[in-house]
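[1] Following is a predicted model, sequence given first.
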Amino acid sequence: MKFTHAIVAFALLASSACTGPQSTETQVITEETKARIDSTLKALVDEGLVAGASALIFEDGQEAYFHATGFADREAQKPMDRNTLAIIYSMTKPITGVALMTLYEKGAFQLDDPLEKYAPEFANMQVFAGMDSVTGEIKLEPLARPITIRDITRHTAGFAINPTQPGLGDLLKAADAGNPQNTLVQMAEKMGKVPLMFQPGTQWAYGPSVDVQAFLVERISGKPYGDYVRENVLDPLGMSETRYFVPESDQDRLSAIYRKEENGTLTQVPDSIAHAFNTREWPMTPGGYGLTSTLDDYMKFAQMLVNGGSYNGVTILKPETVQLMTTNQLEDSVTERMFLPSKGQVGFGIDFAVRVAPPASAEENMGEVGEFFWDGAASTLFWVDPKNKLTAVLFVQIMPFSGQVHKRFRDAVYGPYQEQKSKN
């Protein structure tokens, strides 16, 4: 069985409470906001965009909003609730990035170190340069510079991702590096034999870079990645519900996954497919996808980030490391950015999209400059808004990825475009 990846600024803030009129002026989650979010989540279910939705928002370190509506499993009439386990797909990526940066803080590597310094599996790589029109052979060119660790944290490494691309796609399929039967070492060995699709640092292309981060954590730390992330991120934060493998005793809490068909109906993906990765233990512990979580568990991660790397008396990262991760790392010369512009006026830091400008139109996603966020293939979403000390987690389980769901949720939180404009 094959699984594919979803191709799918920070400020350290004081915790002093606001009182009086100032609190009313600066508060995002008011009673009016709560009613607007309630109405939006209900509408998403009533209109058949999702089977169920749940959302949790913290503001200034306190729970400001929670609501769940609809079904985690519509066919079984199982309600979506706070205890539902969602498959978070690419919301795994920021967790992997944090794990990697704990090693950065220890001086284990520098961001501009060549990847091959630690992973000779990626030495001597070449770049795909098209097909020879006469012979039909693949043309290759040498690297202009090596892949760096910074490249794998910001999706500029150039790893091939399109199995239908003439020539290169055949090599990608034959390598089958992402097969969950592979260990991370086997994955790296296979990836290193496939030519890159562009020169490192020249384009932004979403792909398996974060799986390579997990491999790098394993290689540098000398520990299996699953153990390292558990010991250095998940367990210290109390994220016991965030895991690759869900034991049988908890599998009834896994949300069903739904597919939005072209005719607008929702079709449940069979659990045997939707839950296949998480109901057995595989050799692969991918960095880019694979975790399940609850709203409260993922909120602990988000609260750690908004607090500059600390949560509940535990420090995972230093504030300056979180600031580095949540600062745009893309040069203006990187103009090819796949779907990234659909997220709004954003750049990309270390495993987070980073908002660099306010929304320019009502069609853009609402948000604050300096926020950082990411989402998952089943349309889950989280963001951290340092300006308002706000963190939000949205769980739905719908494919294909729904930008409309995110747009409507963000509008509900921050208000529509004109309202947002009047506040700034």
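    Received the coordinates, thanks.
[2] CA only for contacts and neighbour counts going forward, please
    Will do.
[3] What ranges does the stretch 51-200 of the chain have for its strands?
    For the stretch 51-200 of the chain, strands defined by DSSP state E, counting those that start in this stretch occupy the ranges 52-59, 62-73, 78-79, 86-87, 126-131, 138-142.
[4] JSON lines for those, including distance to Ile220 and mean neighbour count?
    Below are the strands of the stretch 51-200 of the chain laid out as JSON lines (distance: least, Cα to Cα, whole Å; neighbours: other Cα atoms under 10 Å):
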{"stretch": "strand 52-59", "distance to Ile220": "35", "mean neighbour count": "23"}
{"stretch": "strand 62-73", "distance to Ile220": "37", "mean neighbour count": "20"}
{"stretch": "strand 78-79", "distance to Ile220": "43", "mean neighbour count": "18"}
{"stretch": "strand 86-87", "distance to Ile220": "28", "mean neighbour count": "28"}
{"stretch": "strand 126-131", "distance to Ile220": "24", "mean neighbour count": "19"}
{"stretch": "strand 138-142", "distance to Ile220": "27", "mean neighbour count": "15"}
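[5] nearest to Ser422, of the ones you listed?
    Closest approach to Ser422 among the strands of the stretch 51-200 of the chain (Cα to Cα): strand 52-59, 21.1 Å.
[6] Tell me where the stretch 151-300 of the chain has helices.
    168-175, 184-191, 209-221, 225-229, 271-274, 295-306 (DSSP state H, counting those that start in this stretch).
[7] could you point out the longest helix in this protein?
    helix 31-46 (DSSP state H).
[8] Of all residues in the chain, which one is nearest the centre?
    Met91 (3.2 Å; Cα atoms, centre = their mean).
[9] put this beside the first:
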Amino acid sequence: MTRLYSLCFVAFILATSCKAPKPEETNTTGIINEAAKARLDSTLKAMVDSFKIAGVSALVVEKDKEVYFNAFGHADREAGKPFGRNTLVRIFSMTKPITGTALMQLYEKGAFQLDDPLSKYAPEFADVKVFAGMDAKGKMILKAPTRPITIRDLTRHTAGFAREEHPELGALVKEADVMNKENTLTQMAAKLAKLPLAFSPGDQWSYGVCVDVQAYLVEKLSGKPFDQYVRENILDPLGMKSTRYVPEDMTRLAAMYMKSDSALARIPDEKANVFNGKEWPLKPGGFGFTSTIDDYMRFARMLVHEGTFEGVTILKPETVKLMATNQLSDSVTERMWLPSKGPVGFGIDFAVRLRAPQNAEEKNGVVGEFFWDGAASTLFWVDPKNELTAVLFVQIFPFSNPLHKVFRDAVYGKYDGK
């Protein structure tokens, strides 16, 4: 949702000891061999040298060994501060999988079923209507949805919530300003529930505030503020000490840059840090966290280990598998820009790869991989087949599919027709 991003501006195998070994900086005979390391170095360096980005870091762990880390360029180009392992970045929508993990912890406890109506737990959504056009007098025609919004709809972006870009509902969405950072999640939900849906639940895939409503549900079902629940049940248990809405040390937060055809311009800090510079009432589930590359890798490694990492169980294996299973039926043909991610469906807060690349233009990846990215072009994925996790950190607008394409090619090697 354009408004959402402008607010913050503009986030399988258990070791026999039940404790995943720490990464080791040793070579493997797997995906990341010496040739892959050389490709990664040259690719990341070229991103900076060609002036596409100011700075970048990448971390890959394969079969519990750290097989690649490097960083190039600057976290703050104007101050000459290098992009490094300790650099904090705004992960934007890579916050979403963390929120989904929180919600699914409550699912495991029997707090809800995925096909329960949202209104069972949030009654303000009981009487939502669907926009059905305008009458001859220019008045909106509203009808009942074909079925209620379910929690599964929230997890796969099929709830029907309207976006600012909607030709008829956009003005209403903008006026409601549901993601204003002064709103609590309860206030956000109350405002959202009064808006007409753009389509009946389940009919389309439309990215937006669904995961923020998930955060609201976490609060309702757990009885704790969303940020407190996530800190106590995910971030602290996994040792993700630097993953927070507001960094303890703002000097570690990378600058943000805007790329045009001819230049790379720094976004003023007062705009880049408008959300992360102070605590706000809004604790969104869809964006907002800052993190380090090692922190986020701990989250990714928990997922590749089917929910348990270094002796701490965050999710059950069957829950991780459910989250990494496509939840979109073929009848959902309207999918916004999701096809730009590759040949994917969508699980529970992750895109899920359904087939191998068919040509050199498609993004590389492995069937069964699940992943997501962030508005400032950050990316992570979990490759269960190869027991590989990868994290790419940059801070560049607009979102860059080409950066992700060349990074994936560097990891797996370019498509060779096989």
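    Looks like it came in fine. None of these values were measured; they are calculated from a predicted model.
[10] Tell me how they score on TM after superposing.
    In this superposition the chains share a TM-score of 0.94, using TM-score structural alignment, normalised by the length of the second structure; 406 aligned residues with a Cα RMSD of 1.8 Å.
[11] between the strands of the stretch 51-200 of the first structure, which gets nearest to Ala35 of the first structure?
    When those are ranked by proximity to Ala35 of the first structure (Cα to Cα), strand 62-73 comes first, at 10.2 Å.
[12] and the residue opposite Pro283 of the first structure in the second structure once aligned, what does it touch?
    When the second structure is aligned by TM-score structural alignment, the residue opposite Pro283 of the first structure is Pro281. By Cα atoms under 8 Å, 6 or more residues apart in numbering, the contact list for Pro281 of the second structure reads Lys181, Glu182, Asn183, Thr184.
[13] Can you go through those residues and name the buried ones?
    Lys181, Asn183, Thr184 (16 or more other Cα atoms under 10 Å).
[14] quick one: which of those is nearest Ala122 of the second structure?
    Checking these against Ala122 of the second structure with Cα to Cα, the nearest one is Thr184 at 14.8 Å.
[15] you'd agree the closest one is up against Glu279?
    No - checked against Cα atoms under 8 Å, the pair Thr184 of the second structure and Glu279 is beyond contact range at 11.8 Å.
[16] what residues do the two have in common as contacts?
    Joint contacts of Thr184 of the second structure and Glu279 (Cα under 8 Å, 6+ apart) do not exist.
[17] Quick one: closest of the strands of the stretch 51-200 of the first structure to Pro200 of the first structure.
    The nearest among the strands of the stretch 51-200 of the first structure, by Cα to Cα, is strand 126-131 at 9.1 Å.
[18] Where does that closest one end up in the second structure?
    So strand 126-131 of the first structure sits over residues 129-134 in the second structure, by TM-score structural alignment.
[19] if you skip the residues just before and after it, what's nearest to the residue mapped onto Gly202 of the second structure from the first structure?
    In the first structure, Gly202 of the second structure lines up with Gly201, judged by TM-score structural alignment. For Gly201 of the first structure, ignoring the flanking residues on the chain, the nearest one in space by Cα to Cα, 6 or more residues apart in numbering is Thr156 at 4.9 Å.
[20] if I pick that neighbour, what's in contact with it?
    Thr156 of the first structure touches Pro200, Gly201, Thr202, Gln203, Trp204, Ala205, counting by Cα under 8 Å, 6+ apart.
[21] From the residues you listed, pick the one nearest Glu25 of the first structure.
    Among these, and counting by Cα to Cα, the member closest to Glu25 of the first structure is Trp204, at 38.8 Å.
[22] Identify the residue of the second structure aligned to Trp383 of the first structure.
    In the second structure, the residue matched to Trp383 of the first structure (TM-score structural alignment) is Trp381.
[23] My read is that Val413 of the first structure contacts Gln27, right?
    No - counting by Cα under 8 Å, Val413 of the first structure stays clear of Gln27, with 11.2 Å between them.
[24] ok, these two, which is more surrounded?
    Val413 (22 against 16; other Cα atoms under 10 Å).
[25] residue in the second structure matching that one?
    Val413 of the first structure maps onto Val411 in the second structure, by TM-score structural alignment.
[26] quick one, what contacts that match?
    Contacts of Val411 of the second structure (Cα under 8 Å, 6+ apart): Ile31, Ile32, Ala36, Lys37, Arg39, Leu40.
[27] Lys193 of the first structure: how many residues sit nearby?
    By other Cα under 10 Å, neighbour count at Lys193 of the first structure equals 18.
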